[in-house]
Each structure stands twice: as C-alpha cells, then as structure tokens.
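Engineer: predicted model and sequence follow; I will ask about them next.
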Amino acid sequence: MQAQNFTVSGTVTDENGKPLLGATIAVKNASTGTTTDSDGKYAIKVASGNYEFVCTFVGMKTATKNVSVTGNTVVNFTLSDSAEALDAVLISAVRVNADSPITHSNLEKEEIAERNLGQDVPILMNFMPSVVTTSDAGAGVGYTGIRVRGSDATRVNVTINGIPYNDAESQGTFWVNMPDLASSTESIQLQRGVGTSTNGSGAFGASLSLLTDAVSEKANGEISNSFGSFNTRKHTVKFSTGKLDGNFELAGRLSKIKSDGYIDRASSDLSAYFLQGSYVDETTLIKALTFGGHEITYQAWNGIDRETLERDRTFNPSGQFTDENGNVRFYDNEVDNYRQDHYQFHWNQKLSENWTTNLGLNYTYGRGYFEQYKEDEPFDEYGFEEIVINGTTINETDLIRRRWLDNDFYVINANANYKKNNLDMDFGAFLGIYDGDHFGEVIWARFASDSEIRDRYYEGNGKKNDLSFFTKATIRVNDKISLFGDLQLRNVTYKTSGITSDLVPFNIDEDYTFFNPKAGINYRINPKNSLYFSYARANREPNRSDFENNNEVKPEQLDDFELGWRWNGENFTVNTNAYYMLYNDQLVLTGALDDTGTPLRTNSGKSYRLGLEIDASFKLSEQFTLRPNVAISTNKNVDFITSRDGSLVDLGNTDISFSPNFVAGNILSYAPSQKFQVSLLSKYVGEQYMGNIDSDVSKLDSYFINDLNLNYEIKMNSIFESIIFTGLINNIFGVEYVSNGYFFTFDDTWSNPGTVTTIEGAGFYPQATRNFLVGMTLKF
C-alpha cells in the first residue's frame, strides 16, 4: 500500500522576525527539500514517520528540528546570527549560495566521514560531477590528482579558509603535503568553470573551497583507526575542549598514514597535525590555527610503457640501476621528502546589523627535496671537472642527487560583507608574496671530481607577487529575479634568477594585469524551479615550467558561459547546466613530462569545451536513495598545427588532451535504519587522448569501476558516545584500468639519414584492482 503523504509547512525568520527568502529546508539523509518564498514560507510533503529537518541560510547558524509526522504539521524556524555563522564570512569571498547563478556542488562533513579511511581529498571527491581522479601509487594514498571538465590540478583553484593553497610557481596542488586534511574539513564546495572571485591564480577549470572544522559547542574526542590492502593504515586522534566559559575553544588532530602502494615500492609515510584556538562571542570570531604535514613518498611518477602494462602492471622503474656486477637493482631511497607548515589567523567581526568584516593572515613554509640515483651522468651536467685516474680520463659517474625546493608564502586577505534587504555585497583585497629557492646537491658520487660536500650544482630563485581587488554583489530584484555581478582586478609580477637544473640561465621578469568580470541572473519560476545564466572571463599567467620550456609563452584567456536549470522537488532534486568555455591561447597539456614528472604545456591558440552536466538525487523509498550524475562534452583545439616528419601539419580540430567526452557517476544508498547504511558507488570515464594530435598511441581506454561503502554506528551510554564501523571495497569487480599517463613524440634522424621520422610513445599509471579498507571510530 502506498504510504500517505502529509504536508510539513512553516515560516523561516531571523531573530527580529524578518522573513528570509531563499532559506533551504531539507530532510536529513533524504533527497527531499525546498526553499522559502519572499514571505519566508515553505511547504514540503513527506510520508508519516520521524524526521530531522535541517534549515540553512548563508551567514546564519544552521537549525535542526526532530519532528514526528502523523498528519499535516507546522514547523517554524528562527535563525540566529550567532558567532558560528561568522565561519561563513571567512569563505564568503570564494563561495556562492545555493541559488547563485554559478555551477557548483557541495560535499559536507558527514559524507566525507563515510569514506575517510586514509585516501586523499581528490579520491573522496571522485563521485562529484565532471571529476576524474588518479593516484600515482594506484590506491589513493600518496600523490593524487584531480581533473574537472578535463582541466588538470594546475587549473583548479584551491583555497583553505579563503587562503590559496596552489603552489604559486607551479600552480599545482600537492595534497600529499597535508595528509588526512579531510579529517579536519567542515565542508567542500566545488565550482565548475570560472566560478566566483578567488584568491590566488585564476580558475580555468574549477574552484575548490575547503573550510576547516567549525567551533564546537561541546567537548568531544575521536580516535580513528583503519587498515586495508597494500599494508595501508591510518591512525587519527582528534579533540575539542568545546566552548570554555562560553567563548574559548581549543581543538586539534594528529594523523599518521602509511601504505606500501599498489605499484611496486610506491610507499607513503605521512604525518600530519592540526591545531586551532578560537574565541567567539555574539559579534566576534577569532581563529588562530596551524596545520601541516611531512611526507616521504617513494617516487612512482615515471609510469610504464604499454608492453610492461600488459606484462607486469605493478612494475615501477623508479630507482632502477645496474650495479658493478651487472645486476639490476633498485635504489631504496628514491623518495620525495617534503614538509609544509601553514599558520593562519582569521578575525571575523560583525560591526552592525548590516556589516561584517574578515581579516585573514597566512604564512606557509615549505621545504624538501626528491632524491634520485643516476647512472653514467656526464660531469658537465654537474659542473664537475674531468679527472684522470691511472691514465684514464673520467668524465662521467654514478651519483645520488637531491633537488630542493625551499619556499615562503605570505598572505594578507581582507574583505567585508554588507547585507540589507535584498542586497548582499562583498568587497575584498588580497596580497600574496612568494619567495622560492630551487637548488640541487650531489650527496654521493662514485667519482666526485673536485666537488665539496653540500656543493650546489645549480641554484635559482623565483619571486611572485599577486595583488587583487574584487567586489561582488547579489541583488534580489523581486521574488523571482536575482542578479549577480563580480569584478576582479589582478596584478601579477614574476621574477626569476639563477640557473635551472639543466644548468641553463633562467631569468624571467614579467608583469601582468588582468581584469576578470563576471555576471549572472537567477530566475525563480516557483519554489521548486529556477533557471540561471552566467558569463565569466578569466585571465591567467603561465607557470614556471611553461617559462622553462618556452620563454615566449603567452598568458591564456577564457570566456565561460553557463546556462542551468534547478528543480527542487519533494522526493528528488535535479541540477542541469550547459556550458561553453571558449579559450584563447589555452595552455593545454602536451601529454609529455619533464624529468621531475611535471606535465608540459603549450599554447594551443583557439580551443573550446562544450558540455552538458546533470546531477540529481532521488528518494526511491524510505530506505533507498539514488544520486546519479553525468557529463557529456566535446573538447576541441581549433585548427591545431603540429610538427610531423620534419614539417608542420594542420590537423584541423583535435581533441584536447585528457578530456573524455563522457563522465558519469552514481551513488545508490540503502539505509534500513539510522544506524546502518550501505552504498554502491559507480564511476564511468570515457576514452580520452593524452596528447592533442588524436594519436591512437596516446589513447586511454574507457573504464567503469564500482566501490562498496558500509557504515554502522553503535550508540553507547558509557565512556564512548558511539562506535562507528566503516568498510570500503574499492573496484569490487577487479577492473584493470588506467586513469592517467603521458604521451611524447621525438624526431628520429638516425634510422634513415637525411630524413626525419616522428616517433610516438606513451606511459601509463595503472590503478589498483580490487582492494579494501576497514576502520573503526570511537567518539566520546
């Protein structure tokens, strides 16, 4: 028999009794939800039963109510501007609201915790729309990467509490430097496309905003341990004092993660910490926090060729050498060893009913090296002089080298928020100062020539200053129409000195000024239906590797058009958007790598991405929930010219590298009770090219993988509040797949003298077959 539905309705107001337009009311652990009208009223239909209703409004404290529904029921909410809500101001410059005309998805703390067993942040985001993830070690621990709409990590702008995390020079994001950050993350927002104003380098594929743990009202603690395949284990201890005297809180975390990796010797030894002190009252939130990590990761960035992939897919060529007796061996310390510490200070102040301000300060200190055993290295590549031993001239040697990066990053970030009636405005300024030293040392050599201990065979410096100003506003014209505008002016200076690791002088002195406007409109057809359209322009400077490979490299420009439709029904929600991203001088991945595993890029002239994204949530019954997403796209370089067999060839329109035309995901959850949940997580990624010339040699095959996630909670009345058991079986069908790789070409002039033949090759990063992780969390 069909269960009878009843209406739960009510009004959402602030503490002064003013109705709130656009507040969200949702049923926890269900897809049911709606938003309020101009009178603050809402209505939602549910079957009889016990529910937890959650009411949220940006800039205000979330309210929850447990309701037993046996008939039509009235549930009113009054939201407060308590100090906890000031956390929203901390990230208001880089985040958007639910009804903003910006394409976005959110990942909340509860969902992160369901799969947080040691794998890194990108892997936890794998099932979000248009996302493709990869792992060097093959199992999600160590070096991991993320692509959004085909754009790699250098084009995904990442902020933590509004502070840029991308490396200033490489523009990459190295999650391995902050192990287990997910355990201290309150929420994640992924904006696809250009998104809203961000601090740091401009977004060309997506913006990713992380908010660390909010202030806890009550004292609590947590001990988590997990174990799994490839000798993977994670140990985490967390605590919070809760509010002491109603105003002060101290919270912290220590983490240790180790894994042998799926790939041979691709081990990870990761340590991390997080410490936060907070002061809160009705109008003030002050946070001082420090977090960071130390990673020692055996290198696995060389990949393997196709023949090795078919014969021995876990083989790792890193560290391989031949000893004096002709035996093949592997150097045991071919590792990446890096420490990174972050120090942040945030002062959020509510000045009046309308004005709130935020001041953020940051210092990041990073230092470390990667170590390599190299055979038969020429003396002149290290500045060594030839030597003569027993009448024999020696000009090459086996050696062990370390390439160092030692950097400092300072940030001043200030913004203000003004809210009155139907106007919501943000103003902000950002200054980032980066100073990075690059140098190399030979720590052992079979023949050391005239070198001294700690001699630097190369040394260089990079300095980058990033200054930006922005203002953005949302104006509610009436009950149906809201307008969004965002203007950013950004100036970047980048200077280098010294020499590169190839002993080539490297002197760059560039100054860029970019104007990045954005605008959008949201049309609310009714409480369930809304349409939006937005336009955004982004300009972006080249990174260090781009300059090293081509001093004439150009900045790139993107015009992003987004058209979307949102449906928020009683038992299902649907978000649909079409996008057109038009690039000029886009820096696309060539598919090749340099000798540190860094992908190489080149300006491609005109190019575009045209796509359709759909994500939805369906409540199939009281126990079953379905959350599918799909992205269909075409990604093209226009009139792409390449060198082939010694001459230039116009290939016409070609596929942009690492840009599959079809990506889909799904989460099917079964929750027979509030204590137990099991989910099947599925991901399909279509075939893609690793280069831009549509070569079959560069093709990655499509793959379809499925994970199984289980969570069971036991409520306790003794020392522990609860015990949570978590299980995760990754790739349950044991699919042998590859999610990443590289492609290269070179001109062969030796085989047939007088002719030039272009040779193509590829490398692959295989991912783990079936593997598992299990964990237990004690909460008290």
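Structural biologist: Looks like it came in fine.
Engineer: CA atoms for contacts and neighbours, from now on please.
Structural biologist: OK.
Engineer: what about His294, distance to Tyr273?
Structural biologist: Distance, His294 to Tyr273, by CA to CA, to the nearest Å: 9 Å.
Engineer: who touches the nearest residue to Gly569 once chain neighbours are set aside in this structure?
Structural biologist: Excluding its sequence neighbours, the residue lying closest to Gly569 (CA to CA, 6 or more residues apart in numbering) is Lys528, at 5.8 Å. Neighbouring residues of Lys528 by CA atoms under 8 Å, 6 or more residues apart in numbering: Thr34, Thr35, Arg566, Trp567, Asn568, Gly569.
Engineer: tabulate those residues (a markdown table), appending distance to Asn166 and secondary structure.
Structural biologist: Formatted as a markdown table, the contacts of Lys528 follow (distance: CA to CA, whole Å; DSSP: H, G, I helix; E, B strand; the rest coil):
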| residue | distance to Asn166 | secondary structure |
| --- | --- | --- |
| Thr34 | 36 | strand |
| Thr35 | 35 | strand |
| Arg566 | 31 | strand |
| Trp567 | 34 | strand |
| Asn568 | 34 | strand |
| Gly569 | 38 | coil |
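Engineer: out of these, which is nearest to Gly142?
Structural biologist: Arg566 (37.0 Å; CA to CA).
Engineer: what's the burial count for the closest one?
Structural biologist: Residues lying near Arg566 (other CA atoms under 10 Å) number 20.
Engineer: I figured it hits Pro527, correct?
Structural biologist: No. When contacts are counted by CA atoms under 8 Å, Arg566 is not listed as touching Pro527 (10.4 Å).
Engineer: second one coming, line it up with the first:
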Amino acid sequence: MKTFNNLFFVVAMFLVTSVAFSQGTITGTVVDESGPLPGASVVVKGTTNGTSTDFDGKFTLDVNSASGTLEVSYVGFDTKSVTFNVSGGTQNLGTIKLVSNNSLDEVVIVGSGIIDLAEDRKTPIAVSTIKKREIQERAVGNVELPEIIKYTPSVFVSRQTGFGDGRLLVRGFDDTNTAVLLNGQPINAQEDGRVFWSNWAGMADIANAVQVQRGLGASKLAISSVGGTVNIVMKAAEKKQGGSVRFLTGNDSYFKGTAEYNTGINDKGWAFSVLIDHWQAHRRWAEGTFGQGQNYFFSVGYKPNERHNFNFLITGAPQFHGQKWSQSVDRTLNDPKFNQHWGYTSNLQGNNYTSDIDSERRNFYHKPVMNLNWDWTISEKSDLSTVLYASWGRGGGTGPRGDGRLRDPNGQIDYFAIEQSNQAIGVATGGDDGPGYIRRASMNNHAWYGIVSNFNHEVNENFAFNVGTDLRYYVGDHFRQVANLYGLTAWEEDGVSYTTEYNPDPWAALFNFADEGDRLDYDYSETITYQGLFAQGEYSTDRFSAFFQGAVSNQTYQREGRFQGDLGKSDNLSKVGYNLKAGLGYEFTEDHKVYLNTGYYSRQPYLDNVFTNIRRSNALVQPEVENEEITGIEAGYQFEVEGVFRAIFNFYHTDWDNRVLLSGGTITNTDGSETNINVFERGVRQVHRGVELELDARPTDWLDLRGFVSAGSWQYKGSSNVQIYNDDTNVLISSTEGVDRDGVKVTTAPQFTAGATAKARIITGLSADINFKHFGNHYSNDRDFDGTPQTRNFPTLDSFELVDLGVTYDFNIGENKLTFRANVFNAFDKRGIQDTDQFGSFPITGRTFNTSLRYHF
C-alpha cells in the first residue's frame, strides 16, 4: 500500500508539473508566395523551445507560457514575429506567410567572415541576389550558372553555343575584370583573369545563392573587381537530414540525373553531405556542340561546441564538349547552327562502319577543388574566419595540326577520308605546314593553393573593424601533346617523332599526359605568388553609416621555358598593388536611403601581359608593363515600402587607365605569305559611366513583378601605343605611338538593356513566370584583323529581345514532395547576332528547353 501511495504521489506531481510548465499547444501553417514552406523554424522568442514545419508547412508546438511571441524564419525570407495566447489550452495561428528578402545572412553556414556579402556592410552598394530555389529552377541542365543573373541591370551574358563557353560581362567589363569568388576563394585564372564556366558546370547544383555586386562592391580583397564581384555561396554539410533525386531532359537529347543526401547534424556535432550527377547531350543547340560530364560534391562538417565550426568539402565537374568558334557575319545569318569544326568518325567493326560525332575543337577539363573552413567565435565581440583551399586543374582544348584536313560536301570534317589519306602517308614530316593531319591538345595543368583569413571585432555598438590576409601560390604547366594521329604511323616535328596518343578526356587527363620529351610546339611553366593584406572599418548609427577599406598586395611572376633551346627560368618580377575604398550611407526614414561610394585601384598586370611571348620567350615587354589605374565613383537612392514596392537607382563612373590589351592573329605579307602575330596595346584608357533603375512590386499576394533599365556610355579616351611581335620568332615587327582612339565605343556588350519579369501563383503549388529582356546599342567589332587597334566606330548590331518562360508545380507524395519544373529559353526563337569580336560573330542561341522532376525526401 505504501508503494502504491508513493507511485500515486509521483504521478500527481508529474501532472501538476505538466500543467504548470505546459500551458498549451500552438498550431499553424507557414507558407511563401508559392505554397507551404517545409523546414521553416518556429521558436518561442527568448527561449530555445522550438520546432520545424513538416512537408506541408504545418507545425505543432507545446509552450510553457500562456502568451508570448513566436519567431518564424526560413532561409532567404524575412523573420516574422507572431503573438500567441493559449489561455484556452490551444491556439491555431492559421496561415503565416513569409516575405522573401534580398538578404543572404541565413544562407551562409560556414565562412561568414570570409564571404564578402553585401549584408556584412551597412553602407549600401548596387547588388542583386539570386537564391537557391531560383537557381534550381532556372540554372539547370543545359543552362550555365551566369544565365541566372542576366535579368539584372548592366549584366550581359553572351551564351555562345557550346556547353560552358559563355561570357559574363558587368557594366561592360568581361570576366577578366569581374571578380568571381567561390565561398570567398578567388577563381579567376591567375594568368589572365578569365573564368571558364565549363569548369564550374556543377555549381548550380551545390550553390545556396549567387550575389552580384556591381561596381566597387563589398569585397575586402585586392581583386579584379573593376566591373563587379560575383559571390557564389556553396552549400556546406547541411544541418537537416534529407535528400533528393532529380531527372532532367532537354532539347537535342540532353539528359541529366542528380542524387544528393544530407545526414543532418548528429548529437556529437558531425554532419555529412554528398551529391553526384551525370549529364550528356549530342549537342547544345548548334551542330557539333556535343557534351558529357559529371559533378561530385562531398562535405563534412564538425561543430564541437558553440565557439568552433569546421567544414571540409571537395567538389569537381569533369566534362568535355565540342566547341563552335566564331563564324563570319554572312555565314552566321545564313545558317546560325553551322559549325565547321566537327564531323563523323568511322570505326570498322567486322564488315560494318559505325559513326560517332567528334570535333577538332574539343574542350576537356577536370578541376577538383578542396577547401577547409574554420569559424571561431572568440567572444561576443570578436570572431575569426579562415579558409584553406587547393585546386588541381588538368585538361585543355584540342585543335588541328598539319595541312591535311579534308571535308565532305556539307563542309564538315571527313574523318574517314583523313584516316585513309594518313594511312597512305605513314610517317608525316614537315611539321604544322607539312602533309597529314592530326589533332593536338593544348594542355593547361595547374596547382593552386591559398588561404584567406579575416578577424572581425565590434568595438562598440557603432564601430566595427576587420583585418585579414590573402595568400596564394600558383604553378601552371602549358604544353601541347598529340591527341589523335588518325591512322598515321608517326608525326615528326622539330626532329622528334611522336607516336603516342593522349586521350582528350577529363578523367584520363588527371594522370595521363605527355612527359617533357613527348611534348610538341611549346612547353613552359608559370609561377605566380600573391601576398595580400586588407582592413576595413565601419561606423554606423540608426541613420548614418560610413566605411573605409584598404588593401595592399605583392604579386610575383616567373616563367620557365622548356622547349626549343631550354630557356630556363626568367627573373622573378615583383609588382605591388593596392586599393582604397570609402563610402557613406544615410537613411532619411526606413523607406528612404542614399549612398555614395568611391574607390581607387592600382592593379598589377596579368602575367600574359608581362612577357612578349608567353609560349616561347622569357623576355619582358619593354618598357616594363606598369600597374593599371582604376577610379570609381557610385551613388544611389533606395525607396521601399516593405513587402509591397521597392525602387533602386544607381549612378556609376569608372575610369580605367593604363590598361594593356593583348590580342593575336594572322596578317598577310606583301608576298602572300602569312605571319602569326602578338599585339600589345599599352596605355589604353576607357571610361564607363551609366545609370541603373530597378523596380520590384507585389501588387497582390499571388503576383510578383520586377523591372529594370540600364543605360551606359562606354568609350575609349585619348591615345595608346601599339607593339606587334612575330609570334614564331618573337621579333618586334612594328611599334607605333600615339594611336588615337578617343571617342571609340567599347564593343564588349550592349550599352542599353531593359527588362521585366513576372511570377504568378496560380493555385496552391503551381506558379508560372515570364522573363523579358531587350538589348540595344551594341557596337560591332567584326572587322578584318591587321594587327592595329580599332580606331573608329563600326555600325551597331541590330537590337533584339529575348523571352524565357517557366512553370513550377509542387505536390506532396505522403510526407515527401515532388517538384516539376519546365523552362523554355528564347521562347520565340529569335535569330540574329548577339556578339562579335575581331575574328567573327556569335549567333543568338535559338529556342532551347528543359523539364525536370525532383523527388524530395
């Protein structure tokens, strides 16, 4: 009996305690403009008591107080506070709708002090942000990552026609002068600043967000952000368990399959994430632009306590694709899909021939990237973020060698006829001008190591500063090797007999490439080191903000030649650069903001501009190439009615002086022979100024509207000096001073763009979107190349408009979700010329499409 009484007492006390500490239950549903938000966080303000929504956006939460406030949050949305009162025991809060914002605060899981986001600075900048859902809707499959940002002011994406061959330009500056950062890691090529998007084909699958900062931006590094900065924020080891499987198809037999899984963080602080996919297509749109590739991603996170957070990841996107180089204007207009670089290969199997597509212009590359992030919360006011990274690139691009190319009646390469001709020749002698035909591969193998570290300290509620370092070490090996002999017994050149073929495949190129004695035409290495320091301070009150930022860096260059005479190593050239930026911001009210930013860069030249001939000479350009000088000023005004309307106006003026333009080509001599040349144009000055207007509106709960206009005036100023070198002998052919280019228009991109986007929620789970953009004032550069710079304006290209359409449908399968997405790009199949350079023109890529089905679990 005594035992029973004790048990009764315990149960009674438990019930009393439960009543005392559990006042009631709250239920509700969290949604956005498209429907339910699974995984949204619901927490009682000021406590750790919380829960997450299920796949239908629903939640149930027991609370310990009769009334209070819930904080409802989700990545990419404004946090919403909702009051509750459960004096009756339960309360259903109904539907809680979150409003999307332009912030990335909650997207960054690791590297918060390294990734230079606009949110990290209170003084405004010109910025556009694309979040994960939009990336996964639009930048999928046969669409490159840069295309998701084409519907922003002053951004032009020249789609080209091959997988990953597109160009990104911001305010008229190409990717060599627009900094691209991957989780705070610079990825612009060290030699020339280029970004090869084919190397990053998998970013759309593992990106949490992409932020485009036009102009001076918020970056603290001394980097090439003349036009702007593109921040790609990769996913890390996810905190929540789950995964997905997606299948995607598109035009021209495109197929892609993707699978990912996240373990979520366990009670010991460990989390793992993995993603793999495969894609292939017999062409992108133009003929001969076949492609195939994979993407892999593995990440492991470890959070031993609240002060330390570690994340290690490795990712890569091995791929190969056929390329379509520029054609003449007439050929482009007559048949924009035509490509002179491909043909059918014939292989005898028994008594039958089988044919496959191949191209003499094939790009193949594999670039594994690793990085280790460490976030250390030192105190409530101080933190340190560090990323240690490494990448190893292997691969290159193929091209023809020899005078034995044969074509079929349709103008395509006749590989079968070439094989028959080569078999009759046996051993081809005479080098590049001799009989026979082979495919060579120009290899670009590199190793790149670096560390970026940033210490941040809040002195008080008004002032904070950070200091950091950026260290890099890069070695690039460049040479050519035989890819295909096409039936020849051997290829003889420069006294060497070449008999080994190296497969132009991204996986094979990791370990199987030519040794020094089996390399042809050229063989050299480049070593670049970089040491940078940066610091920034910002003062802010409720209405006013001001910042000052500075960086200084030292960059060294050294070249080692190993072909035709063994040139050895060059002297180690060192260049010091720096930048200074400052800005002011003021809020008249919460709805009205203005800002003014200015900056000056003294930027070191790229290595390719330092040597007279990077393939065959250690000689420096004389006189020595000096730093480029960039001065920028920006001003803006922002007006916003929260959740309803926003208007942003920006003005910019960028003066870029003392730059070097490097080009090359072939000139015809008086005797009819041809000479390959390198052209150095020095002391070039160009001024880019313009205005940008962005409008966002949500007139109803089911419709989002957006519009933008950007108008620029980009032109050269003054005169420059031109030096022309023989590419084969490195002999100076001519030197001309004072070449007048004053008033000549910059031809890189359309100087006027305007567009509009609309997204409508039709029914629960179903939405449709339409995107429109107009391109105008694009000056042509289609001319006969004779080694001299463009000294007059050529006619503008015809203006054109592009329209993209999309539809998304989310529906539940039990506790899981299925998402259907369909896209049509260039829906009205606009044809014409989108871009030109000194060698020809690029067509507007015609209508393409894709559809995908993703299963979330």
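Structural biologist: Arrived safely, thanks for sending. From a predicted model like this one, the values you see are computed outputs, not experimental measurements.
Engineer: mind checking the TM-score on these two?
Structural biologist: TM-score for the superposed chains, counting by TM-score structural alignment, normalised by the length of the first structure: 0.80, backed by 688 aligned residues with a CA RMSD of 4.0 Å.
Engineer: ChimeraX command to pick out the buried ones of the contacts of Lys528 of the first structure?
Structural biologist: Under the burial definition 16 or more other CA atoms under 10 Å, those of those that qualify are selected in ChimeraX by:
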select :34,35,566,567,568,569
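Engineer: list which of the contacts of Lys528 of the first structure are still in contact in the second structure.
Structural biologist: Shared with the second structure under both residues aligned by TM-score structural alignment, their matches' CA atoms under 8 Å, the contacts from the contacts of Lys528 of the first structure are Arg566, Trp567, Asn568, Gly569.
Engineer: which one in the second structure is aligned with the last one?
Structural biologist: Going back to what we said before, that points to Gly569 of the first structure. Alignment note (TM-score structural alignment): Gly569 of the first structure maps to Val641 of the second structure.
Engineer: Ser52 of the second structure versus that match, what's the distance?
Structural biologist: Taking CA to CA, one finds Val641 of the second structure at 29 Å from Ser52 of the second structure.
Engineer: starting at the chain centroid, how far to the helix or strand containing Glu419 of the second structure?
Structural biologist: Using DSSP states H and E, Glu419 of the second structure sits in helix 415-425. Helix 415-425 of the second structure sits 42 Å away from the centroid of its parent chain (CA atoms, centre = their mean, to the nearest Å).
Engineer: could you do stretch 599-611 of the second structure as well?
Structural biologist: Centroid displacement of stretch 599-611 of the second structure relative to its chain, using CA atoms, centre = their mean, is 22 Å.
Engineer: contacts for it, please.
Structural biologist: Applying CA under 8 Å, 6+ apart, the set of residues contacting stretch 599-611 of the second structure is 190-193, 216, 224, 555, 557, 575-582, 614, 617-621, 624-633, 659-662, 680.
Engineer: filter those residues down to the ones in strands?
Structural biologist: Counting by DSSP state E, these place 555, 557, 575-582, 628-633, 659-662, 680 in strands.
Engineer: buried only: go through these for me.
Structural biologist: Those of these that meet the buried threshold are 555, 557, 575-582, 628-633, 659-660, 680, by 16+ other CA under 10 Å.
Engineer: now do the strands in the stretch 51-200 of the second structure.
Structural biologist: 58-63, 67-73, 80-85, 90-97, 126-131, 155-158, 167-170, 178-182, 185-186 (DSSP state E, counting those that start in this stretch).
Engineer: how about Gly440 of the first structure, what's its partner in the second structure?
Structural biologist: Per TM-score structural alignment, Gly440 of the first structure is aligned with Arg480.
Engineer: identify the residue of the first structure aligned to Leu275 of the second structure.
Structural biologist: Mapped onto the first structure by TM-score structural alignment, Leu275 of the second structure lines up with Arg253.
Engineer: quick one: Glu801 of the second structure from Pro153 of the second structure, how far?
Structural biologist: Going from Glu801 of the second structure to Pro153 of the second structure by CA to CA gives 15 Å.
Engineer: which one of those two has more residues nearby?
Structural biologist: Under the criterion of other CA under 10 Å, the comparison of Glu801 of the second structure against Pro153 puts Pro153 first, with 27 against 15.
Engineer: so that one makes contact with Val709?
Structural biologist: Yes. Using CA under 8 Å, Pro153 of the second structure makes contact with Val709 at a distance of 6.2 Å.
Engineer: overlap in contacts, the two.
Structural biologist: Contacts common to Pro153 of the second structure and Val709, judged by CA under 8 Å, 6+ apart, are Glu692, Leu693, Glu694, Thr753, Ala754.
Engineer: any chance you could map the helices in the second structure?
Structural biologist: Secondary structure of the second structure by DSSP state H: the helices cover 2-21, 132-138, 203-206, 329-334, 415-425.
Engineer: most packed of those?
Structural biologist: Comparing the helices of the second structure by mean neighbour count (mean count of other CA atoms under 10 Å), helix 203-206 ranks first with a mean of 24.
Engineer: distance from that one to the first structure after superposition?
Structural biologist: Taking mean CA distance after the TM-score superposition for the first structure, the mean distance separating helix 203-206 of the second structure from the aligned residues in the first structure is 1.1 Å.
Engineer: and the closest residue to Leu359 of the first structure other than its chain neighbours, what does it touch?
Structural biologist: Once flanking residues are discounted, Leu359 of the first structure sits nearest to Ala414: 4.5 Å by CA to CA, 6+ apart. By CA under 8 Å, 6+ apart, the residues touching Ala414 of the first structure are Thr357, Asn358, Leu359, Gly360, Gly428, Ala429, Phe430.
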